[in-house]
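> build me a model:
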Amino acid sequence: MPVSFLSPVQCDNYAKYPTDLPPDIVDSLFFLDDQDMEWIANKRGDFSRLGYALQLTTVRFIGAFISDLNQIPRVVIERVAIQIKVNDPESCISMYMKSEQRWRHAVEIRARYGYIEFAEKGSRYRLGRILCALCWTGTDRPGVLFDHAVGWLSTNKILLPGITVLERFVAEIRSRMESRLWRMLIKNLSASQQEKLNDLLVVEDDEHLSLLDKLRKGPVSISSTALVQALKRVESARNISVELPLYRIPACKIATLARFANTAKITAINRLPFERKMATLVAFANHFESDSQDDSLDVLSMVLRDLFSKAKQENKNTRLRTLKDLDQATATLVDACKLLLNTELCDHEIRDTIYTTVGHEALVSAVENATALIRPPSNVFYHELEQKEKTVQKFLPSLLRVINFDSNQAGKPLLASLEWLKGKQTDEPPMEIIGTSWKHNIVIKNECSVINWPQDEPRPTYRVIKKLVKTQDGIILHNDKLLYADLINKKIKEIVVPEKKQSQVEKLKKSILNMKEVQKNANNKELALITSITGRDSNRTTIDRTAYTFCVLDKLQSALKHRDVFISPSWRYADPRANLYSGSEWEAIRPMICRSLNLTIDPTLAITSLTDELHQVYRLVAANIDNNPAVRFETVKGNEELILTQLDALDEPPSLKALRAAVKAKLPRVDLPEMVLEIATRTGFADGFTHINEGSARAEDLLISLCAELLADACNTGREPFVREDIPALKRDRLVWVDQNYIRNETIMAVNAILVSAQNQIPLAKKWGGGDIASADGMRFVVPVRTVHAAPNPKYFKSGRGVTWYNLISNQRTGLNAVTVPGTLRDSLILLGVVLEQQTELQPTRIMTDAGAYSDIVFGLFRLLGLRFSPRLADMGGARFWRIDPLADYGKLNVLAKSRININLVPPEWDDILRLLASLKLGRVPAEGIMRTLQVADKPTRLAKAIAEIGRIDKTIHMLNYLHDESFRRQTLVQLNLGEGRHSLGRSVFHGKRGELHQRYRAGQEDQLGALGLVLNIITLWNTIYMDAAINQLRQEGFPVYDEDVARLSAYGYGHINMLGRYSFAMPDEVKRGELRPLRTTEKP
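Just a heads-up that it's a prediction; the model follows:
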């Protein structure tokens, strides 16, 4: 492992004073107390006293003695000199540096104040134990460990050793802990397991791929065949799985090794030392089952989604095609009903009149057509689904065999139905999951069709008859023979009856021969003959297995979405409730959580506070409603409704237009790559990119490679335009190596935190906002390649599929966090996760969104977590305003405040609410998974109902404030417009390949869009830096600059940025001479 891992900044700052010390730091950290003054007073001469004092304050501040006191900042020297009353510090320092006392003073300070050397009294051992613990729990970046070591040594009065000594020590600790991890992972491996793992790396000659290469490729297409292949991949994962002592090994360490195995080349893994190679493969095997199961359920969800959505569309098209027939039949029946309702006709004349006017045959035909075409309420378009039975049977047996579903209490009935489908199905199936919309398709009444099959055609098959009739049985007359079609059991057989029933058979044959149609439902007389001849049970109902299967799949789709049904092991489809705090662990942290969220263990105080706030806001808004020109009441369909006038666009004063033009004119023109390199140099963000496995692995000119790979992703051009074989940092192999080892979600988040912090230091950004307000919105990308991780939405992707990049933007114009979701997932499911999982120094407390994230549960959770959810309310008409006190008088608002909050639902669930909040706050459970379990419309849990009641209080408070305060509405609109501006900039940056995302896998999508987010923040930061400088220069030149105009400037301008590169018109000398360019010797990807 490389020993030299420190950045230039760390080397420059080690055991040295910073270049700039704020006055408050100097006053607090260089203060000499009475005991210090007593020791210093015992020294002879001003130079001796000042030297001693400076040595003492220096070792306290930087943790080491320095050889030259002239390196101490002037402000520190003056502060110390004033305290000990030395008038000429410069000459005193000069005299002190020439004396031998500085060496004796250092020894005395060490003895008197308890400072020891790094090599003394077990210091290395104590520090080593702390660093080992940090490495073991996941903090193993060497630069972070080094900074932690420096801080610990200074705190514990251990003098800092030489920089290379401490650097080697940290490297040694990391190496030791890595070796320990590898040994633990392979400790219990048997010889057969080692052989299986080694087989993963064997490259087959015919395909030039190893088994590991094949397994790493997840599914990309959405079909029953792809689902079967994905399930086979799960079985392969189980064949190589290795049991680990997971309670002893941190999951983050295993995840790091598994990620390396997923991205590294086979040759790179083969070159690893034995212990490390086997540990890497063990980690891969351990994670692979979770990954493969998740991929399988992703494909299943997409297959079922396509299956049901296409059936729904086909049903809709069929309905449209048959509307004319239904209209005609309805018109005929209406004519008949009019005659039936005519009171002037005598009862005994009605039938003859109807037959004369409408016609008997027309009436019969109208009844039959209407019966065939009408649809029951909540129809599930089963007829169209039934055509896809073959598709389902391709994957269903494998799905039930391979995936072991589990469930909570709400999912138990579905689990029982899955078990019935999995078994031999000799018993009656569980019926709990069957709702009214499915029942008439599944439970089939004892009906039978009679069919007069043409005599000159071959005997019909089951499939032909099944398409023709819709009943459970059929009687077919063919060549004077009666055939019995058992359509449930899928059999057709000739009817053999005793002699005594021949007369009944002849009657039935005669009835069928007299039919004018090929097929019809048997009437009562025919049904009685059929029952007598065949022995059918006229009272028995039959379960249509195909319809039952589709019903189970429909319910499974919903249950997986809400995590009522889940699997293990899994990352995305695991039970989100499994990791909630409970038992003694919850009892221990409950007081801390209550303090951090400003809540109490007793719900009474929180409920009283919310009740009072709601009442006061109602009273405030009601008192000023008549003076609010934006609000009026109108009567709509007999109900009083509130109308909120939309905000007018803000006028742009001439001063703002002039300032915007002046600032724009001063911004330097720059190429995008130069901008990225400049910001990297200013912020040092390259330090956030760490090697996936070695942590500190570096290469010459790595910064150039990183910037090139970032731009290749962000501009969506691929790396080809950046490849230069004559520049080592831009060679193809180097860029591929950087992409595989440095650019991933965790490093992108670390680098983003650096950029956000840099933006937060700029005065102009602070004028825009303090970072306490953020907005969330989505940017859509079409994904034209075959992939499971994209979904349809005609509004955004037309006939294709796509993803949504949902991002959080602060009022300082920086992106704080983002998540990529297939299609256009409901904003309310992912909003909370985006907010809670962001890792920057800004902590926004008010989150503004468009109306798509609107939900009572979201309002409740945000309020309880100490945040405020503030969506833009586009239309207030019909909005429900909630109240607690039914007798409270809110004036004109009484017509709105009609809905009553059931606050009594909250106290019984309060402890569970606190437990959920703690688990979310401390990252024990995924926010998206919890939102899925809470937002169930049909059967919400008691916990969900309680949170929703709190959410209704906060939602009503928000709506009232939104009505009352125009500046609040304006602030919301301005913040949301920032998202539009950033997305416009994003479209310009992401210009390659028509702005479409060509990534098949989830990780690739997240990494590429993460790179886009970094480049957007880089452009924002660069623009802000130069805009701040331009504004300062304009002020110096006497240009009128007003703060209200500065607040409206945009950091997303890009007219001065060249994003398309430069074209070269240089030709090689050999081409100028008429020669050909050399042909390529190897195929480049």
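> for the rest of this, base every contact and every neighbour count on C-alpha atoms.
Noted.
> from the contact counts, what lies against the longest helix along the chain?
The residue-count maximum for a helix in the chain (DSSP state H) belongs to helix 274-341. If you count contacts as 3 or more Cα pairs under 8 Å, 6 or more residues apart in numbering; DSSP states H and E, helix 274-341 packs onto helix 163-186, helix 191-199, helix 224-240, helix 251-263, helix 347-357, helix 360-373, helix 382-386, helix 545-562.
> and the angle for that helix with helix 545-562?
Calculated by axes from the mean of the first three to the mean of the last three Cα atoms, to 10 degrees, helix 274-341 forms an angle of 120 degrees with helix 545-562.
> and stretch 1052-1061, how far out from the chain middle?
A distance of 30 Å separates the centroid of the chain from that of stretch 1052-1061, by Cα atoms, centre = their mean, to the nearest Å.
> structure for this one too, so we can compare:
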Amino acid sequence: MLKLHDFCNRALLRDIGIDPDIAAGIHPERLRRLCQEGARLTAQHVRTLQATRRRATLAATVLETIVTLTDDAVLMFDRLLGQMFRREQNSADTALKRDRRNINGKIRLLARLGDALLTAKVSGGDIGAAVEAVVGWDDLGREVDEARKLIRPDAVDPVTVAATNYPVLRQVGPLFIASFTFGAVPACHTLARAVAIMRDLHLGRLKKLPPDTPVAFIRQAWRRAIGPGIPDRRVYEFCVLVELRDRLRAGDMWVEGSRRYRAVEQQLIPSPVFATMRAAGPLPIPAPDTASAWLDERRTRLARRLAEVERKAETDALEDVQLSLGKLRISPLKAVTPDEADSALAPLYAHLPAIRITDLLAEVDRWTGFSQCFTHLQSGRVADEPRAILTAVLADATNLGHKRMAEACDLVTQRQLSWLASWHLREETYGRALARLVNAQHTAPLAALFGSGTSSSSDGQNFLLDRRAQATGAVNPHKGAEPAVSFYSHVSDRYAPFHSTVISASASEAAQVLDGLLHHGADLHIEEHHVDGGGVSDHVFALCHLLGFRFAPRIPNIAARRLHLFNGIEPGPDIAPLVAGRIDEALIAAHWDDVLRLGTSIRTGVVSASIMLERLGSYPRANGLALALREIGRVERTLFTLDWIEQPEQRRRATRELNKGEAENALKRAIFFHRIGRIRDHALQAQTHRASALNLVAGAIVLWNTTYLQAARMHLASLGRSVPPDLLQHLSPLGWQHINLTGDYLWTDPDAPSSALRPLRQMHAVEGPAKP
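Okay, the predicted model is just below:
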């Protein structure tokens, strides 16, 4: 449930009276550092600060806390409504399972009765006698009464949901509306007025709903269920809260003082600044300055690619593809791994030395110095004992926690681990450490055989929540029935995990695709990115193209995805049935400036791609920017689909890269095994630390394996048993059977030289490779 004390805390901080504009002239990075310090300092430490610094720290912390509590309150309000709908759906499913025997009985009776009536009609028999023969009129009446009781609404019934959840809605809804100031675009003025009426009812200014209460914002399907006129107050308040949630998601309404739920206009580069950037040129995105130039180039390209695919379809020259009169069938990919690969690669893993996870991290740290990236927030100094930092990282990565890690390790205490986590382990330090491992992995000689270094993939991995943290999660019915969160991770084609973020298990993965490509900190030059079906949307196609990435997803049931062509391009008979419509060129041209401003805002980091994609995906159909971006995405998706049909290597490459990410998820599942792999942290920051640490440890294992597999390769070559280079591309550095991930976490070789590798294991009988 929404935490009511969050409203109280926010009100107390707001009553201090600090003007938010006092921070307007401070550099955002400096302000962020002050806020981070203020969140960690105790009252005793604050008193020791110089007066000016103390006031600045306190003011920055108060302002940041108000913003954070505002965002948290809106997010929890969103989740509360989601839980209500989920409970209603679960209740309906439970009733369906409970009554399935009776329902089946009524269906069987209907089938027998129908057969008897149809037979009587065809033969000219007595209809009444037919009914009597099957069930009898008295029994039929009882059966009808029982069947009527089994009727359930086809969709969510707002009247039922409002009645069932009114005690909670009555406690939270009016308080939520009274605690914030909302803004709205003109199209939402009726909803804004409804929100004002709810506020007046809560404050006692109104006793009941006025005669002119607006109802136009209520969904048409709900209006039919509610009936004409002004609905019951409970139902009306429920409809207001649900529509307010949806409009806050889309950005049509916003919360004053929020960071995440600001007006869309406030999140983009200011128009005068963008105009200046555009005049100075060029913009930091690879898109032409005018819509006509873009449209001409894409029209020419689309016409050419369509003609090439049609020519191959006519001559049956498409590999593993059948395309005829609109019927598209793509055969499943054949295995490309040679039969001799397993036997040729097995000796490499067989020679890897057995090692503890602690010693593996220490060795990788000696190679890269990644522990030095975890600097102190205030002083910027590195920790005196690198192994203590690694222990804190390992406590998060294995899901063991500080208390139990301190019991399993004789190096640090629980208090020391908590202090290190507070002052040294932060999102930016995790990012710098991971970037150092990624750079080392991409320069490893063997890694060059895994991929070009210019491709990547991303995927979400569900982690169930412990009972005490379940209120912060969501249920994804496609992935289980328990609350969970998802770690959405990006992996390069050289197996380096270079970004990770925590999202709701029910959130769209498509919104997270671009954040990892734009904000990873490593020396990567990603050109092509792959996702599975969950990461696909026309908006992602559009933004990836505008920002210079080739988006190459593996789309489930791609034959059902319709194509879109420009006016004047006429498809042949094989393609024509696949075409759904025409591209709205006028819409793209009308909003091209907005599209460029959006792309520039994302590229320069003014706003994150995930926030904008979530907003765009929730926009009402009337929003021009969202519709224009969808049209651009349709162009790019059509071009991609033609490539997918014609180029089998494109299909193989997408599958190969996505398989790498899925195999890396298996490694992460093996690392994150404590507490049965369930997360018990409530706070998003703590969950983010788990995800970042898990990514970091997985990256260290990948680098260690790659390094030692190269050493094993050279060793076998010296024995005259070289592994053919064409087989090495099928080697994966994700094995972990030789790594001790469990037991006591001891550090056994702190003084080993940084450049020396451990002796390889000498095997008389070759074992198979450790498989993820």
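> care to give me the TM-score?
For these two chains in superposition, a TM-score of 0.87 is obtained (TM-score structural alignment, normalised by the length of the second structure); 732 aligned residues with a Cα RMSD of 3.4 Å.
> number of residues surrounding Cys409 of the second structure?
When counting by other Cα atoms under 10 Å, one arrives at 17 neighbours for Cys409 of the second structure.
> now do the contacts for it.
Under the criterion of Cα atoms under 8 Å, 6 or more residues apart in numbering, the neighbours of Cys409 of the second structure are 744-746.
> what are the buried residues along stretch 787-804 of the first structure?
Neighbour counts over stretch 787-804 of the first structure (16 or more other Cα atoms under 10 Å) mark 787-793, 796-797, 801-804 as buried.
> and the residue nearest the centre of the first structure, what does it touch?
Most central in the first structure under Cα atoms, centre = their mean is Val819, positioned 4.5 Å from the mean C-alpha point. For Val819 of the first structure, the contact set (Cα under 8 Å, 6+ apart) comprises 805-807, 834, 1006.
> taking those residues one by one, which sit in strands?
Secondary structure from DSSP state E places 805-807 of the contacts of Val819 of the first structure in strands.
> with neighbour count and distance to Glu419 of the first structure added, can I get those in a markdown table?
Output for these, formatted as a markdown table (neighbours: other Cα atoms under 10 Å; distance: Cα to Cα, whole Å):
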| residue | neighbour count | distance to Glu419 of the first structure |
| --- | --- | --- |
| Trp805 | 21 | 38 |
| Tyr806 | 21 | 38 |
| Asn807 | 22 | 41 |
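> and which of those residues is nearest to Ile830 of the first structure?
Among these, Tyr806 lies closest to Ile830 of the first structure (Cα to Cα), at 8.3 Å.
> counterpart of that closest one in the second structure?
Mapped onto the second structure by TM-score structural alignment, Tyr806 of the first structure lines up with Tyr488.
> any idea which element the nearest residue to its match once chain neighbours are set aside lies in?
In space, and not counting its chain neighbours, Tyr488 of the second structure is closest to Gly460: 4.1 Å by Cα to Cα, 6 or more residues apart in numbering. Assigned by DSSP states H and E, Gly460 of the second structure falls within strand 455-464.
> equivalent analysis for Leu642 of the first structure, please.
Leu642 of the first structure is part of strand 639-644, with elements assigned from DSSP H and E.
> now that strand, how far from the centre of its chain.
Using Cα atoms, centre = their mean, the offset of strand 639-644 of the first structure from its chain centre is 37 Å.
> now swap in stretch 473-486 of the first structure and tell me
Centroid separation for stretch 473-486 of the first structure versus its chain: 58 Å, with Cα atoms, centre = their mean.
> please apply the same query to stretch 1046-1059 of the first structure.
Put simply, stretch 1046-1059 of the first structure sits 29 Å off its chain's centre (Cα atoms, centre = their mean).
> quick check: that stretch aligns to which part of the second structure?
Counting by TM-score structural alignment, stretch 1046-1059 of the first structure corresponds to 728-741 in the second structure.
> ends of the matching stretch, how far apart?
26 Å (Cα to Cα, to the nearest Å).
> could you check how far the residue nearest to His490 of the second structure when sequence neighbours are not counted is from Asp515 of the second structure?
Once flanking residues are discounted, His490 of the second structure sits nearest to Ser458: 4.2 Å by Cα to Cα, 6+ apart. To Asp515 of the second structure, Ser458 of the second structure is 11 Å away according to Cα to Cα.
> more neighbours, the two?
A count of neighbours by other Cα under 10 Å puts Ser458 above the other of Ser458 of the second structure and Asp515, at 31 against 20.
> residue contacts, that one?
Neighbour list for Ser458 of the second structure: 488-491, 513, 529-531, 658, 661 [criterion: Cα under 8 Å, 6+ apart].
> in strands only, show me these.
Among the contacts of Ser458 of the second structure, the members falling in strands (DSSP E) are 488-491, 529-530.
> quick check: the farthest pair among these?
Within those, Tyr488 and His529 form the most distant pair, 14.3 Å apart (Cα to Cα).
> got the contact list for Val122 of the second structure?
Applying Cα under 8 Å, 6+ apart, no residues qualify as near Val122 of the second structure.
> so what corresponds to Thr290 of the second structure in the first structure?
Under TM-score structural alignment, Thr290 of the second structure pairs with Asp602 in the first structure.
> ditto for Gln89 of the second structure
Superposed on the first structure with TM-score structural alignment, Gln89 of the second structure falls opposite Lys312.
> can you check Asp523 of the second structure too?
Going residue by residue (TM-score structural alignment), Asp523 of the second structure aligns to Glu841.
> what about its match, neighbour count?
13.
> so it, which of the three states?
Using DSSP: H, G, I helix; E, B strand; the rest coil, the structure places Glu841 of the first structure in coil.
> cool, Gly453 of the second structure as well?
Judged by three-state DSSP, the three-state class of Gly453 of the second structure is coil.
> kindly report the same for Ser1050 of the first structure.
coil.
> state the distance from it to Leu659 of the first structure.
Relative to Leu659 of the first structure, Ser1050 of the first structure is positioned 12 Å away (criterion: Cα to Cα).
> the more surrounded of these two?
Per other Cα under 10 Å, whichever of Ser1050 of the first structure and Leu659 has more neighbours is Leu659, with 20 against 17.
> tell me the SS of Asn817 of the first structure?
On the three-state scheme (three-state DSSP), Asn817 of the first structure is labelled strand.
> residues contacting the aligned partner of it in the second structure?
Under the alignment (TM-score structural alignment), Asn817 of the first structure maps onto His499 of the second structure. Taking Cα under 8 Å, 6+ apart, we find His499 of the second structure in contact with 431, 489-491, 516, 520, 695.
> with Thr600 of the second structure instead?
The contact partners of Thr600 of the second structure, taken as Cα under 8 Å, 6+ apart, are 269, 283-285.
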